[in-house]
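Asker: how would this look folded up:
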Amino acid sequence: MPSLPLAPGATLGVLGGGQLGRMLALAAARLGFDTVILDPEPDSPAARVAAHAIVAAYDDEAALAELAAHAQVATYEFENVPVAAVDRLRALGVEVAPGPRALAVAQDRFDEKTFLNGAGVATVAFAAADSPEGAVEAVGRVGAPALMKTRREGYDGKGQRWVEHAADAAAVFQALGGAPVIVEAPAAFARELSVIAARGRDGAIAVYPLAENHHAQGVLRRSLAPARVSAAAAAQAERIAVRILTGLDYVGVIGVELFELADGGLLVNEFAPRVHNTGHWTQDGCAVDQFEQHIRAIAGWPLGPTDAVRGVEMLNLLGHEAHDWARYAAEPDSRLHLYGKRDAKPGRKMGHVNRLRPL
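Answerer: Below is the predicted model of the structure:
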């Protein structure tokens, strides 16, 4: 295993070549690190700003060995990386953070909610099913209407459907592909919030101010941060983050999506074991953003400050919206972040803009 903390000049591995990997590589470069990207797609956004790129499947043995030859520490930019790939890198002497347990828990929505409840973190009521008959029973236990989701994979609203009546559950189960599902009770929430937090190798924890998030068709459109929340809600969000981070023996940045109820209480919707879209505001709203914070944590460096220095409205740019780059670039209080993706497909995240506001 490498000697920590890593000194500048070391190489970090990133599994995943999308926009999060790109922004991690840019943050690593500011701190003097090189990065090597492993991604199945040639010409990935992250590969074009990294020192090295490996084009192969995540479970390719030769590719993992090549990454291990370059990198002392590795991380991942999305949670559908095979756990076996992380285990293989660790066997090759590469320290991977966050660790395989966080990845495995986050990959299964039922395991995730079971872990959260076991850590003393509240969620909506839920039940699992792996057959049409089981789906009907699960909806009967949770109550209709209910949200049915595939237990694994699925993102940005994909892999989930509402079940309006228990009698519809079997058909919805089949429409989702007949894979194991989780059935969740609806949350009567007032708004959606999120908290970005980090845990270092020494166990130190740093928590960013909350963001208020607005979605459309299951995709995040904008975040407002710092969110206007009560001191009690902020303290509860911090407690939630601490319980998750310590319960997973976590190293790195995590994103936790929250439902704020009418009485001010918070429920956890889900967490992502990585840097998170709702934390992009920190790039221009905090002295140390989530990407640098993640690099600091996995490299064994001290965590940086998380106080907000500016208010931010973060807007995701989807598809052809990124073609308005000149307009955003002309706004004096806007900071444009484009991901270098070649094709502006409808609904595809092409970039974001942070509009600065007073605190």
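
Asker: CA only for contacts and neighbour counts going forward, please
Answerer: Will do.

Asker: And for F110, the neighbour number?
Answerer: 24 (other Cα atoms under 10 Å).

Asker: actually I205, not the one I typed
Answerer: 21.

Asker: Next, the contact list for it, please.
Answerer: Going by Cα atoms under 8 Å, 6 or more residues apart in numbering, I205 touches 197-199, 242, 303.

Asker: Looking at these, which two lie furthest apart in space?
Answerer: Greatest spatial distance among the contacts of I205 (Cα to Cα): V242 and L303, at 14.8 Å.

Asker: returning to that earlier point: list just the nearest of the contacts of I205 to A138.
Answerer: Nearest to A138, judged by Cα to Cα, of the contacts of I205 is V242 at 30.9 Å.

Asker: Now do the SS call for the closest one.
Answerer: Assigned with DSSP: H, G, I helix; E, B strand; the rest coil, V242 falls in the helix class.

Asker: Sequence B follows; please return its structure for comparison with A:
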Amino acid sequence: MESRQLGTGGPVVAAVGLGCLGLSGGYGAVAGHEAATAIRTALDLGITLLDTADFYGGGENERLVGRAIAGRRDEVVLATRGGVRAAAPGAPPTIVDGAPDSLRAACEASLERLGVDHVDLYYLARADPRVPVEDSVGALAELRAEGKVRHVGLSEVAAGTLRRAAATCTIAALESEYSLWERHVEAEILPTARELGIGLVAHTPLGKGFLTGAHRSPGDLGERDHRRNHPRFREGNFERNRELVEEAAAIAARTGMTPAQLALAWLLSAGPDVVPIPGSRRPEHLRENVRAAALRLDAADRARLAEVFAPERVAGERHPAHRRVAGVAEDGRPAG
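Answerer: So this is what the prediction gives:
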């Protein structure tokens, strides 16, 4: 698979990575052996970037990833993040905490759960509006100097915050949502990252599975599937968004791609500094995603897809209100 570099001097990774959130049951129950098999299959297929976080499954996701990569650490570019925590065990992660001491403790706890002596990429999960971002990334720079972190990244921050952080510490990557149906980074964030020599890791590149065309109605989602509460999956919005996916599916059929491959190929064509991390867990879907790295869209199809998924045509907000991290807006700026 094609390789891409995250940032100037950052890690080199396969063009398609693996987001591990769904392996902890966010889209329904997942057996432990199934999750481990997904990770090992991804490595077998040439995927190198594995993305987790200390708040996925209350830390269980990191333990799962650590067990799955045991004996294969040298094949993995391991990414995790800290700086968001829950108010109590089992509660959702809604408290932003970018204090240097908290980040150090979070990173060291992640290393223990993962069973490794360093992570290749450590993200500040959100910029804390109560702590200067310079202080937060300064703490991550100290961890890098100690060898516990190889590269520093940020997640879901605004362009101005990214610029301030980069003036303090070399930033290899910015992780933000980017896909056909969520293109907010195109206005300011992605151009700023490129100006600063920072790679973009695109999470949710398949629109939580919606862009695959697999879901015909909101009722397709299981009782424990968190997408039931997502604005874009609710009745009314679902049907309008489904129309966009059907338009894309026609382009996919004409070009010999699946809808998922079309969505990934569109994203990969955004530039060599963009690395999508779909969260697929079935081996057949992982193989499908990897094949997308070799597919190419012509300029006309890329432009047509941009028209089909123009931001004003997508129905529903990006996140449900209860999932927004306390005190921080969706683009990383202080809320309110």
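
Asker: So after superposing, what's the score?
Answerer: TM-score for the superposed chains, counting by TM-score structural alignment, normalised by the length of structure 2: 0.33, backed by 174 aligned residues with a Cα RMSD of 6.2 Å.

Asker: would TSV of the contacts of I205 of structure 1 with distance to A272 of structure 1 and secondary structure be doable?
Answerer: As requested, the contacts of I205 of structure 1 are exported to TSV (distance: Cα to Cα, whole Å; DSSP: H, G, I helix; E, B strand; the rest coil):
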residue	distance to A272 of structure 1	secondary structure
A197	11	strand
A198	12	strand
R199	14	strand
V242	14	helix
L303	19	coil
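
Asker: quick one, helices of the stretch 1-150 of structure 2?
Answerer: Shown for the stretch 1-150 of structure 2, the helices assigned by DSSP state H, counting those that start in this stretch span residues 32-44, 60-69, 100-114, 133-145.

Asker: Check the stretch 51-200 of structure 1 too.
Answerer: 61-70, 83-91, 100-106, 109-118, 132-142, 169-175.

Asker: any chance of those helices in a markdown table, plus distance to R22 of structure 1?
Answerer: Shown next, in a markdown table, are the helices of the stretch 51-200 of structure 1 (distance: least, Cα to Cα, whole Å):
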| stretch | distance to R22 of structure 1 |
| --- | --- |
| helix 61-70 | 17 |
| helix 83-91 | 20 |
| helix 100-106 | 20 |
| helix 109-118 | 27 |
| helix 132-142 | 40 |
| helix 169-175 | 35 |
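
Asker: Please identify which of the ones you listed is closest to H294 of structure 1.
Answerer: helix 100-106 (14.9 Å).

Asker: What's the local residue count around E246 of structure 2?
Answerer: By other Cα under 10 Å, neighbour count at E246 of structure 2 equals 15.

Asker: any idea how far it lies from V308 of structure 2?
Answerer: 10 Å (Cα to Cα, to the nearest Å).

Asker: Which neighbours do those two have in common?
Answerer: Joint contacts of E246 of structure 2 and V308 (Cα under 8 Å, 6+ apart) do not exist.

Asker: hmm, back to that, of the helices of the stretch 1-150 of structure 2, give the one that comes closest to A167 of structure 2.
Answerer: Nearest of the helices of the stretch 1-150 of structure 2 (Cα to Cα): helix 133-145, 8.2 Å.

Asker: So which bits of the closest one are buried?
Answerer: For helix 133-145 of structure 2, the neighbour count (16 or more other Cα atoms under 10 Å) marks 133-134, 136-141, 143-144 as buried.

Asker: for it, packing partners?
Answerer: Applying 3 or more Cα pairs under 8 Å, 6 or more residues apart in numbering; DSSP states H and E, we find helix 133-145 of structure 2 packed against helix 100-114, strand 119-124, strand 149-155, helix 159-168.

Asker: To L78 of structure 2, which of these lies closest?
Answerer: strand 119-124 (5.2 Å).

Asker: List the contacts of that closest one.
Answerer: Strand 119-124 of structure 2 has contacts (Cα under 8 Å, 6+ apart) with 11, 77-83, 98, 111, 136-137, 140, 148-155.

Asker: pretty sure S176 of structure 2 is in contact with G153, am I right?
Answerer: No: between S176 of structure 2 and G153 there is no contact under Cα atoms under 8 Å: 10.9 Å.

Asker: Looking at these two now, which is surrounded by more residues?
Answerer: G153 (31 against 26).

Asker: quick revisit: which member of the contacts of I205 of structure 1 is positioned nearest R90 of structure 1?
Answerer: R199 (19.8 Å).

Asker: how many neighbours does R90 of structure 1 have?
Answerer: 18.

Asker: Now do the same contact list for the nearest residue to D101 of structure 2 once chain neighbours are set aside.
Answerer: Nearest non-adjacent residue to D101 of structure 2, counting by Cα to Cα, 6 or more residues apart in numbering: A139, 7.8 Å away. With contact set as Cα under 8 Å, 6+ apart, A139 of structure 2 has these partners: 100-101, 103-104.
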